[in-house]
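K.L.:
let me see the structure of the following:
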Amino acid sequence: MNICKINSNKFILFFVIAVNAIIPLIVWPFGNDYFYLPKIIILSVLTVLLLCFILLNKPFKLSFSKDFLALYFYLTFVLLSAIFSKYKAQAFLGAHLRYEGALTLIIYSLILYFSYKTSSEKDNIKYILISLLISSCLIGIYSLIQYFGLDFIPRDAFRQEWIYHSFATLGNPNFLGSHLSMTFMISLCLFLSCKKSKTSCLLFFVTLILYSALICSRTRSAWVSTALTSLLFCILFFKNIIKNYKKIIVLLIACILITYSLNSVHDGFISDRFLSFLNDYKRITVDKDEIMRVGSQRIFIWTRTFEYIFDKPLLGNGPDTFNKVFFMTPDEAKYYFGSPLIYVDKAHNEYLQIAVTMGFPALFAYLWFLALIIYKSFKALKRHKNIYLVCLLSAVISYLIQAFFNISVVSVAPVFWSVLGLLMASYKKAGVR
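P.N.:
Below is the predicted model of the structure:
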């Protein structure tokens, strides 16, 4: 057996574990950007080191699959969009505080590939998921500490006023919600399927920590995505759910008590957020003009984005150049966002974001790739209800639902792309080609 090959495989496993467990935790409380730039720098360095290591070790073999064809098309249009962009530097490197240019999107694709590659090794998926849940628990505990008004990391000027707001090491409550929409589903599925009492007890507490953090994030898109995904999987696996009714009853009671307790801490801080669903609906029915302010002004952003979407339908304006495209007057900024100095740099819908910045072909290739993975995953579940398949698929679906209302960021996206790669490897192991 070749030692270099073994080292390559171990290096890849370390890289994937780092992406899932270390990158989300990185914070550098100095300078102007505590959360995003440090993450993308470390992620880029790790990626370059891994590629150099692989190039120096010839025994490493690339594994290609026709399932990657849609991803190749997507990356082709990402690169073409960046090359022909009027804003080349930003298209390749990304906008300030976002850093999701073409180079970062290529790194995401490499994360997917290496996650897929390392998952062919026995037990690697287990190690990766364990590391992800440990990291997510730390994030969850930190977010709970913030919810109670404490913070052991200095805050920048922008976040000084975020009293009792949970964002942990991810930089924003919405991003915390995006992350937890995946990890909560993974933990929940593992807990419900676990038959070992000690492990089941541990997963029960992990699930409660992640649920508590999800509630504290006050991110409605994440609440909706986890609720819809949970409902979908309850319907699909009804027989299995019935078998675990005792676990479900205990978990539901615990979640109700946690929700009540956390809501009581700040006199309805959470219930007010939940009731905002109804308030948005009432605003629309009373005054049609209010529709533009619904969903934290998302309707306004989406409506304005549709005005630009057909300007450059083939290649868009370049990856992560939304702030160069989106325009609003100072009066509009003050009316909708409370300040004439506010600017919008993301579409607050991942799919609209891709269409307007990289064009319809890139969006179609991306959706084709996702649809293929989801279809083959469900096909694999018909053959064999592998728990890793279930938890990874639920995480992917939950993320994709919340992506209708949220944005892709370097704090969360690397984990999503890694989970996609793990899911691909899981359905391959189930014999689906």
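K.L.:
when you work out contacts or count neighbours from here on, use the C-alpha atoms and nothing else.
P.N.:
Will do.
K.L.:
any idea which helix or strand carries residue 38?
P.N.:
Residue 38 is part of helix 36-56 when elements are defined by DSSP states H and E.
K.L.:
which parts of that helix are buried?
P.N.:
Buried positions in helix 36-56, judged by neighbour count with 16 or more other C-alpha atoms under 10 Å: 36-40, 42-43, 46-47, 50, 53-54.
K.L.:
how about the helices in the stretch 101-250 of the chain?
P.N.:
With DSSP state H, counting those that start in this stretch as the criterion, the stretch 101-250 of the chain has helices at 102-118, 124-147, 173-193, 197-217, 220-236, 238-243, 245-265.
K.L.:
would you reformat those as a markdown table and include distance to residue 67?
P.N.:
A markdown table is the format used below for the helices of the stretch 101-250 of the chain (distance: least, C-alpha to C-alpha, whole Å):
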| stretch | distance to residue 67 |
| --- | --- |
| helix 102-118 | 11 |
| helix 124-147 | 20 |
| helix 173-193 | 23 |
| helix 197-217 | 32 |
| helix 220-236 | 24 |
| helix 238-243 | 30 |
| helix 245-265 | 36 |
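K.L.:
looking at those helices, which is closest to residue 425?
P.N.:
Taking C-alpha to C-alpha, helix 102-118 is the member of the helices of the stretch 101-250 of the chain nearest to residue 425, at 5.2 Å.
K.L.:
centre of the chain to that closest one, how far?
P.N.:
With C-alpha atoms, centre = their mean, to the nearest Å as the basis, helix 102-118 stands 15 Å off its chain's centre.
K.L.:
which strands and helices lie in contact with it?
P.N.:
Counting contacts by 3 or more C-alpha pairs under 8 Å, 6 or more residues apart in numbering; DSSP states H and E, helix 102-118 packs against helix 3-17, helix 36-56, helix 69-83, helix 88-93, helix 413-429.
K.L.:
just to revisit the earlier point, from the buried residues of helix 36-56, pick the one nearest residue 406.
P.N.:
residue 36 (16.4 Å).
K.L.:
stretch 10-19: which residues count as buried?
P.N.:
Quick answer for stretch 10-19 (16+ other C-alpha under 10 Å): 11-13, 15-19.
K.L.:
ok, residue 291 to residue 222 distance?
P.N.:
Here the distance between residue 291 and residue 222 works out to 21 Å (C-alpha to C-alpha, to the nearest Å).
K.L.:
more neighbours: the two, which one.
P.N.:
Neighbour count, other C-alpha atoms under 10 Å: between residue 291 and residue 222, residue 222 has more, with 29 against 18.
K.L.:
hang on, the earlier thing: for residue 433, find the nearest of the helices of the stretch 101-250 of the chain.
P.N.:
Of the helices of the stretch 101-250 of the chain, nearest to residue 433 by C-alpha to C-alpha is helix 102-118, at 13.9 Å.
K.L.:
now do the closest one: everything it contacts.
P.N.:
Helix 102-118 is contacted from outside by 9, 12-13, 16, 19, 40, 44, 47, 63, 71, 75, 78-79, 82, 91-94, 124, 319, 413-414, 417-425, using C-alpha atoms under 8 Å, 6 or more residues apart in numbering.
K.L.:
here's the other one to compare against:
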Amino acid sequence: MRPIAEKLKEKLYVLPIVLIAAVVPLIVHYKKINLSEVVASYWIRDYNTDFFSYYKVIFLLGFSLLALITFYIYFRKEAGKKLKKTAYYYPIFIYLIMILLSTFFSKAQLTSLQGFPDRYEGMPVLIAYLLITVITINLFNKKEQFEFLLKALLTSAVIIAIIGLSQFFGYDFFQNVLGQKLILPGREFAELSTAMDFRFEGSNILFATFYNPNYAGSYFSMLLMLSTVLYFFARSKKRIIVLAAASSFIFAAWLGSLSRAGILGAIVSTLVVAVILNKKLVEKYKKVLILLLIFLAVFTIMDIYTDGSLRKEFLSLGTETQLAFMGETAQIKELKSEAGYLHFKTEEEYLRFGFERENDFQLIVLNESDQKLDYSLNQSEKEAGYFKFEDPKLAAYRFKVLESENNDNLILEFKYGNKTAEFLYASKLNGFFIIGMRNNVYPLEEVESLGFEGKEMLASKRGYIWSRTLPLIKEKPILGYGPDTFAIFFPQHDVVGKFKYFNRSKIIVDKPHNLYLQIGFNTGLISLAAVLILFGSYFFRNLKLYLTCKFDNYYTEIGLAFLAAFTAYAAAGFFNDSVVSVAPVFWIILGLAGAVELRLKNYP
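P.N.:
Below is the predicted model:
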């Protein structure tokens, strides 16, 4: 039996990694950041008010530096000056080199270093991910160390889940006095507390400490698989009860995020685990059945509370899959300026909006037969000042005309269904332009796209983003554009595309909604290949390992839990990108998985 002092020392070595996994995702605090002129031109204003990323980055980098120091001490005193031998270092090293080169040659070098607003995944953060992975592989050797991290990680996950569920049930922790005092600076509390509102469109949806429900989905799918596999192997009554309770809270938060990427990740991971465990699931059917019944009760309660929205969300997955193969067409087929008219074409009608110069620039609207359409003021209080067509078949259209700062020009405020845009009519040019973010004016043109034609609406408009991202990757395939520079180089001037597919013309696309496209875009295809080799080699080597495993010791059991968590995140990554709120936990889990694999290889 090892002395207590030795056990304490081993835990101190891994403490910085534990703090990254358990504390960083919990951090929420206000920070006002003045933006550089270049970044501000892509943002809604000259500064950013950040709650969910900036301080996470600060603590991540601080804990990573502390981890490096403790690793150095361990390396000098304990490890005999030898790193553990694993082929995983090679793709990690290649990815590291490409991050450095991509940053050095980036045309947006400052953003590559600092990261983009609300994200801050610049070069130092990406390097920190790789650093903590290598350190975790080497520092975690004993059961006490793994248990120390798992207890801290699951405790953190349950706290985050409870915060998220408070949002789901309409009692957002961050909106009450205690929550606001924790996340707002005292000197500005009175001013900020009344204006703070994190609510997303719709109701009964949670974002926890991640701001975006999609990121909550990635996090909770990863932790759900980790906790449920640990529950499956738990033997003591106390451990079974604790893990069942933890899994239930995490499951509820996973549901409440309403993230289809998170749902996909958990489903794929569950299938992999089911294939591996196979007959063992039948052998322990009672334990499995108990947890499934608890999950069913949680689902039923939450579904009743939301009037069936959870059930509808899961049932809609089949429709989404069908649309992925068939394609989902956009409502707007054509939008252009020609011969002094704004041409607006849908499946049902073809309208032209223009101004009669001789009649003091009176707005006229023509149909496909060149007939003038009658319109009148909308009597609806909600849309006072807007005109509507007399023809009830055209009820989706609402519009009004405003004078611009230049008296020679006019602005047509236009609504079609739930789509909104502003068009500038330049009288001297006798043509229309579309107004984008920060009231910049753009011609009515679409940009180059690659793939996903007719499927731009796929996966909540991800098809549109991917189709505009792929041509840019083709232009800079080796080094990419620099870490976290996606928003800078994405064609933000494609305001027509945004209006057609996102409903709003004044919106910024700051992420690709795909982890792998994100890597390829930011740091190049060589780094993407390195990451795919790293992920693929780990997954298939461990799948082979656990398919023939008897699961008769602690390390095989937690090893499968780590594989399940890895699979959930990697699968969700096809529809979600990397973010500092979640990614550090994933890279630590990958490091833990590597450490377990090496232990099983050396001590089967």
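K.L.:
can you give the contact residues for the helix holding residue 38 of structure 1?
P.N.:
Against helix 36-56 of structure 1 from outside (C-alpha under 8 Å, 6+ apart): 8, 11-12, 15, 19, 23-24, 26-28, 60, 97-99, 104, 107, 171, 410-411.
K.L.:
switch the cut-off to 7 Å
P.N.:
8, 15, 23, 26-28, 60, 97-98, 410-411 (C-alpha atoms under 7 Å, 6 or more residues apart in numbering).
K.L.:
so which of these belong to helices?
P.N.:
Mapping these onto helices (DSSP state H) picks out 8, 15.
K.L.:
and of the contacts of helix 36-56 of structure 1, the nearest to residue 212 of structure 1?
P.N.:
Closest approach between these and residue 212 of structure 1, by C-alpha to C-alpha: residue 411, at 19.9 Å.
K.L.:
can you classify residue 355 of structure 2 by secondary structure?
P.N.:
Per DSSP: H, G, I helix; E, B strand; the rest coil, the local secondary structure of residue 355 of structure 2 is strand.
K.L.:
that one and residue 442 of structure 2, how far apart?
P.N.:
With C-alpha to C-alpha as the criterion, residue 355 of structure 2 and residue 442 of structure 2 are 20 Å apart.
K.L.:
between those two, which has more neighbouring residues?
P.N.:
residue 355 (20 against 17).
K.L.:
I figured that one hits residue 363, correct?
P.N.:
Yes. At 4.5 Å, residue 355 of structure 2 counts as touching residue 363 under the criterion of C-alpha atoms under 7 Å.
K.L.:
can you count the residues close to residue 418 of structure 1?
P.N.:
So residue 418 of structure 1, with other C-alpha under 10 Å, has 25 neighbours.
K.L.:
ah, wrong one, I meant residue 330 of structure 2
P.N.:
Neighbourhood size, residue 330 of structure 2 [other C-alpha under 10 Å]: 16.
K.L.:
circling back to that earlier point, of the contacts of helix 102-118 of structure 1, grab the buried ones for PyMOL.
P.N.:
Here is the PyMOL command that selects the buried residues among the contacts of helix 102-118 of structure 1 (16+ other C-alpha under 10 Å):
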select buried, resi 9+12+13+16+19+40+47+71+75+78+79+82+91+92+93+94+124+319+413+414+417+418+419+420+421+422+423+424+425
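K.L.:
quick one on the thing from earlier: for residue 32 of structure 1, find the nearest of the helices of the stretch 101-250 of structure 1.
P.N.:
Closest approach to residue 32 of structure 1 among those (C-alpha to C-alpha): helix 173-193, 18.7 Å.
K.L.:
residue range for the closest one in structure 2?
P.N.:
Mapping helix 173-193 of structure 1 onto structure 2 (TM-score structural alignment) gives residues 213-233.
K.L.:
quick one: that stretch to structure 1 mean distance?
P.N.:
Its matched residues in structure 1 lie on average 0.8 Å from stretch 213-233 of structure 2 after superposition (mean C-alpha distance after the TM-score superposition for structure 1).
K.L.:
kindly report the same for stretch 290-298 of structure 2.
P.N.:
Mean for stretch 290-298 of structure 2 is 1.8 Å (mean C-alpha distance after the TM-score superposition for structure 1).
K.L.:
what is the corresponding segment of structure 1 for that stretch?
P.N.:
Taking TM-score structural alignment, stretch 290-298 of structure 2 hits residues 250-258 over in structure 1.
K.L.:
in that stretch, which residues are buried?
P.N.:
Buried-residue list, stretch 250-258 of structure 1, by 16+ other C-alpha under 10 Å: 251, 255, 258.
K.L.:
what's the end-to-end length of stretch 48-59 of structure 2?
P.N.:
19 Å.
K.L.:
what residue of structure 1 takes the place of residue 179 of structure 2?
P.N.:
Aligned by TM-score structural alignment, residue 179 of structure 2 pairs with nothing in structure 1.
K.L.:
part of a helix, is residue 179 of structure 2?
P.N.:
Yes. Per three-state DSSP, residue 179 of structure 2 lies within a helix segment.
K.L.:
residues in contact with it?
P.N.:
Residue 179 of structure 2 neighbours (C-alpha under 7 Å, 6+ apart): residue 173.
K.L.:
quick check: it vs residue 166 of structure 2, distance?
P.N.:
11 Å.
K.L.:
overlap in contacts, these two.
P.N.:
What both residue 179 of structure 2 and residue 166 touch, as defined by C-alpha under 7 Å, 6+ apart, is the set residue 173.
K.L.:
narrow the contacts of helix 36-56 of structure 1 to those that are buried.
P.N.:
Among these, those classed as buried by neighbour count (16+ other C-alpha under 10 Å) are 8, 15, 23, 26-28, 60, 98, 410-411.
K.L.:
if I pick residue 22 of structure 2, what's in contact with it?
P.N.:
In this structure, residue 22 of structure 2 makes contact with 152-153, 156, judged by C-alpha under 7 Å, 6+ apart.
K.L.:
just to revisit the earlier point, residues in contact with the match of helix 173-193 of structure 1: which ones?
P.N.:
Residues contacting stretch 213-233 of structure 2 (C-alpha under 7 Å, 6+ apart): 206-208, 210, 240, 243-244, 247, 250-251, 253-254, 257, 259, 261-262, 265-266, 557-558, 561-562, 564-566, 568-569, 572, 576, 582.
K.L.:
repeat that for stretch 333-347 of structure 1.
P.N.:
293, 297, 301-302, 305, 322-323, 326, 330-331, 353, 407.
K.L.:
now, of the residues you listed, which are buried?
P.N.:
Buried, going by 16+ other C-alpha under 10 Å: 293, 301-302, 305, 322, 326, 353, 407, out of the contacts of stretch 333-347 of structure 1.
K.L.:
could you list which of the residues you listed belong to helices?
P.N.:
Among these, the ones falling in helices (DSSP H) are 301-302, 305, 322, 353.
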